[in-house]
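Enquirer: Below are the sequence and a predicted model for it; my questions follow.
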Amino acid sequence: MTTPAHPLTGAELRTLRNEAARVLFTNWTGTSTVPSATLYPHQWSWDSAFIAIGLRHLSPRRAQLELETLLGAQWHDGRVPHIVFNPSVPLDSYFPSPDFWRSSTAGAEAGAPRGVETSGIVQPPVHALAARLVHEADPDASRRRNFLRRIYPKLTAWHAYLMENRDIGRHGLVSVIHPWEPGMDNSPCWDGPLSRVEPAPASSFRRADLVHSDAADRPTDLDYGRYVRLAATYRNNGYRDAGTPHPFVVEDPGFNALLIASEHALAAIAETLGEDPRPHRARAEKLTTALVNRLWSPQDELFLCYDVRAGGLIDAKSVTGLLPLLVPGLPDDIAKALQRTAAGEHFGLGSTTALVPSYDLRGQAYDPARYWRGPAWFNINWVVERGLRQYGALDSADTLTRAVLASSAASGFAEYVDPRTGQARGTTSFSWTAAVVLDLLGRTMEEDR
């Protein structure tokens, strides 16, 4: 049994806030925030969205700049790349590096920017939700800078890219074409689809991640070889979505749930700007219907991933299937079923685990140490907490808030932790961990006043 996290004292909360702020200020580069100064020395897409959500409690202006910097590297076709590279960082500090992606040349026809090097794939679209929350932190300052007015067209183009280019299955949902795109890089959900991918030779790449992290915490060399093969194939086809042979095509419920939540956020932004919110609400409703009809598994009481190439649901229980709790307007029976699943034997939230694990505790592939194959991630628990609260499970949400705060403090703002023991895994002083802590503290400390 996991030990329930007790509420931190006022002094402990203030100390935690100061430590979280220190992490974000230390990892700030002047225009954006690196996830980790050692392991991830560039700007990552969905990291920056979560970072902005936390930064708004310290500096709304800096939170705005975080998103503006990322969207400054947006491609002309609307995609927001998953990495924006810092040219001052040595090439051997991270792989795949800019000379692998070659975005400004290989991606020229797809509209890659010329003045900055990026990757060519994407990550979950949390950005509109982040932008709305950042605006709400200081609406007057946001209006003075025309923050929403400048960022709204970019966010609209980003969502349009996904809907127009990534509905590969033609069923109304966005597909991911690389395991890095849904953010849960080596989830067991990808084992089946990846098994059809011939890995790149081990001699063709050098893994910089193993210099800064324990190999037991990271994806295997075999998985990495497959990641490299998929990325190289996409690059060699000019980063074109149509006409490229995508051996890995998956409809991921978490990715689509975050898109739906961000469409609702775009509707709110449109209203603030005096624009018509109805197209965003209509798109969110259409996506929600497709999500329920296509990915909901009543017998599992969980949303499952769909392998478009094989033509069927993937029989693997991942935390990505709980993320639709963030979607407004789910059928009541589905929302209640997701709460049962989160607390049940497969995820154990509140009983055998303090934080929701990234993968099925009872699954054969479960590993509490290795990246997305079991450990608990703080940003994902932030999403689950927000979803639980949205559907009225306030006691569960409060318990999860306390667990996130306690575990982050005890682990040194770890990248991820063992969901049962809380042992730190990956790297520490991780930016989105500090960011979601600041966001949860913002509400917790306000309620305590």
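Expert: That came through fine.

Enquirer: switch to C-alpha atoms for all contacts and neighbour counts from now on
Expert: Fine.

Enquirer: What segments of this protein are strands?
Expert: Secondary structure of the chain (DSSP state E): strands located at 43-44, 83-84, 175-176, 250-251, 296-297, 302-303, 306-307, 312-313, 376-377, 416-417, 424-425.

Enquirer: among those, which is nearest G348?
Expert: strand 376-377 (11.8 Å; C-alpha to C-alpha).

Enquirer: now V84, nearest residue through space, not along the chain?
Expert: Excluding the flanking residues, the one nearest V84 by C-alpha to C-alpha, 6 or more residues apart in numbering is T118, at 4.6 Å.

Enquirer: With I168 instead?
Expert: Excluding the flanking residues, the one nearest I168 by C-alpha to C-alpha, 6+ apart is S175, at 6.1 Å.

Enquirer: check contacts around the nearest residue in space to L173 that is not next to it in sequence.
Expert: Spatial nearest neighbour of L173, chain neighbours left out: D167 (5.6 Å); criterion: C-alpha to C-alpha, 6+ apart. Applying C-alpha atoms under 8 Å, 6 or more residues apart in numbering, we find D167 in contact with 173-175.

Enquirer: Switch the residues you listed over to a markdown table; also include neighbour count and distance to W75.
Expert: A markdown table is the format used below for these (neighbours: other C-alpha atoms under 10 Å; distance: C-alpha to C-alpha, whole Å):
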| residue | neighbour count | distance to W75 |
| --- | --- | --- |
| L173 | 28 | 22 |
| V174 | 26 | 18 |
| S175 | 28 | 19 |
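
Enquirer: Alongside the first one, take a look at this:
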Amino acid sequence: MEFDVKFIPFSRYGSYLVFSHISGSDKIKEGLYLRSIHGGDDDMKIIFRLELIKEGEAIPFQEIASPTLLRLESVHGYAEICICEPDIVRVKGKGVGLRLTMDCKAYDYAISVDDRRWEINNASNEIKFMLTSIKGRLSVNAPWRINRSECIIADFTPNDNDEFECAIEEFVVNWKKNSYEESFESCHSKVEKEYMSWLNNTLETGEKYKNARELASYITWSCVVSPKGKITRPAMYMSKNWMTNIWSWDNCFNAMALAKNNPKLAWDQIMIFVDNQDESGTFPDFINDKFALWNFCKPPIQGWVLKWIMERTDFIKKQHVEEIYKPLVKWTEWWFKYRDSDNDGILQYNHGNDSGWDNSTVFHEGVPVESPDLTSFLIIQMELLSEFALILNKTEEHKKWKEKANITLDKLLKHSWDGKRFVAFKSGTHKRINSDSLLLFIPIILGNRLPNNIIKSLVDGLKDNRRFLTEYGLATESISSDYYIPNGYWRGPIWAPSTMIIVDSLKKIGEKQFAKEIAQRYCSMILKNGMAENFNALTGEGLCDTAFTWTSSVFLILANEYC
């Protein structure tokens, strides 16, 4: 499989190093760059611009990327790049040399270590690099200016056999001596075996989706980063383009796709937020290696996800229940304690970001908002807590959670069902919000707990091709709405999580054919337009981040179960 690094970064499992082709702008030349994704998505964190050189001059080249090798090819020769270890890049070339250019900022500098090594202190990105010439020569131009290098230009040039090899190694404090005795070919072979093991462990799909499966496999494999700082376990980031964090509901869909064949890593995706849980019970909005963000949270989807996993695998044993029970209790109680300002038993979002549907029209009249999806998720979660309490012989807690789930369901139906549809209200005033968002259909997860007339109304609304159902799946805002925007984030485009939740819910209420139809439309769109963050509901065009893990994970699940 080959892919375009303009859209899909070249990286590997465990690494914070990423190669991307970045389009030109006023601030940056177009070209191929090595980036660091430490510290999240506040900027692109560019380290080096890469160029092939011949006789000291930059020459044109073509980028050819596969899961384990990035080849830079010119009419004069080539260079091949392999991230052999998460923090070590190996490069070999013939007929050409390789130039690395760093545009220095405050305190960035380079010093010579010996006749074949230079240390680069990239202080502006809080990381260091050791450049080592393994074969050929290394020359560095790093003119000093007061307290930093003006720029750093490192040229790896060929030997008398017109070949060069080099290493680019990331480190934080002290570089550990490395002789690089292992050949480039041997290093690449090891990475290839690692990747093939992941691919072979990826959910199976039909032959029709073979190429899409491998793309999804590569994206999910390459987006895992190693434990570091706040990242307490191997974490599947949402992307290595620019969504370079792990968010606390995106992670759940990735866990679902991993559950069958990679259960330990699936569990890690859920438990990484437990490791970072606040004493009040809430989970952070997202985490990266340097910090957790607490300005927002995400919906309490964990109960629904855990039930989904338990229906398909048996890896969640009593010890897992013991590990997750108290954190899940604290997370559930947090909503009732901190997100019910008017004390009516109907929980509120204080911002669209808390729902995961950041700019949905459910929030366009202001916040806080009592949206029925939130209460629905909590009903499912309380039911699961009731089941978990029974497993742990907590009889009274079993009864408590079961009763609270039933009471909350009754309140939801009285409060949020208007006789024809679920509606959202401003918390406190209970002013009805005018919205035709797919978010208001998420209570379908309650399935047969709902009266038949409500189920029928929800299904009829989803089947209406004047509102949500398109050739490619379910739009997140009615296409007939005045607020529908083709590239409007949660105001129109098709998304993986909403598709997954509704497809699964339809299947459970007996709408198997309709569930299959939506799943197949979604997978056909993916086959044509890749693993983007979201998609134009009317054209299927991929939008926003073009290499997203939850898109990949949901595709794998739906193609495995419905196609």
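Expert: Arrived safely. This one's a predicted model, so the numbers in the text were calculated from it and none came from an experiment.

Enquirer: What is the burial count for the aligned partner of the residue nearest to V84 of structure 1 in structure 2?
Expert: With TM-score structural alignment defining the correspondence, T118 of structure 1 maps onto L293 in structure 2. Neighbours of L293 of structure 2 under the rule other C-alpha atoms under 10 Å: 13.

Enquirer: if I read this right, L293 of structure 2 contacts I287, doesn't it?
Expert: Yes - between L293 of structure 2 and I287 a contact is recorded at 6.5 Å, counting by C-alpha atoms under 8 Å.

Enquirer: Overlap of the contact sets of these two?
Expert: Common neighbours of L293 of structure 2 and I287 (C-alpha under 8 Å, 6+ apart) do not exist.

Enquirer: Find me the equivalent region of stretch 128-138 of structure 2 in structure 1.
Expert: Aligning stretch 128-138 of structure 2 against structure 1 (TM-score structural alignment) gives no matching residues.

Enquirer: Okay, helices next: where are they in the stretch 451-563 of structure 2?
Expert: Applying DSSP state H, counting those that start in this stretch to the stretch 451-563 of structure 2 gives helices spanning 452-463, 496-508, 512-529, 549-562.

Enquirer: Make sure the residue nearest to V84 of structure 1 is actually in contact with G72.
Expert: No - the pair T118 of structure 1 / G72 is not scored as a contact, 11.1 Å apart, by C-alpha under 8 Å.

Enquirer: Show the contacting residues for L438 of structure 2.
Expert: L438 of structure 2 neighbours (C-alpha under 8 Å, 6+ apart): 468, 475-478.

Enquirer: mind checking what it lines up with in structure 1?
Expert: So L438 of structure 2 corresponds to V319, using TM-score structural alignment.

Enquirer: same deal with M382 of structure 2?
Expert: Using TM-score structural alignment, M382 of structure 2 pairs with E263 in structure 1.

Enquirer: Check the gap between that match and P279 of structure 1 for me.
Expert: Distance of E263 of structure 1 to P279 of structure 1, computed by C-alpha to C-alpha, to the nearest Å: 9 Å.

Enquirer: With neighbour numbers in mind, choose between those two.
Expert: Taking neighbours as other C-alpha under 10 Å, E263 of structure 1 and P279 compare with E263 leading, 28 against 13.
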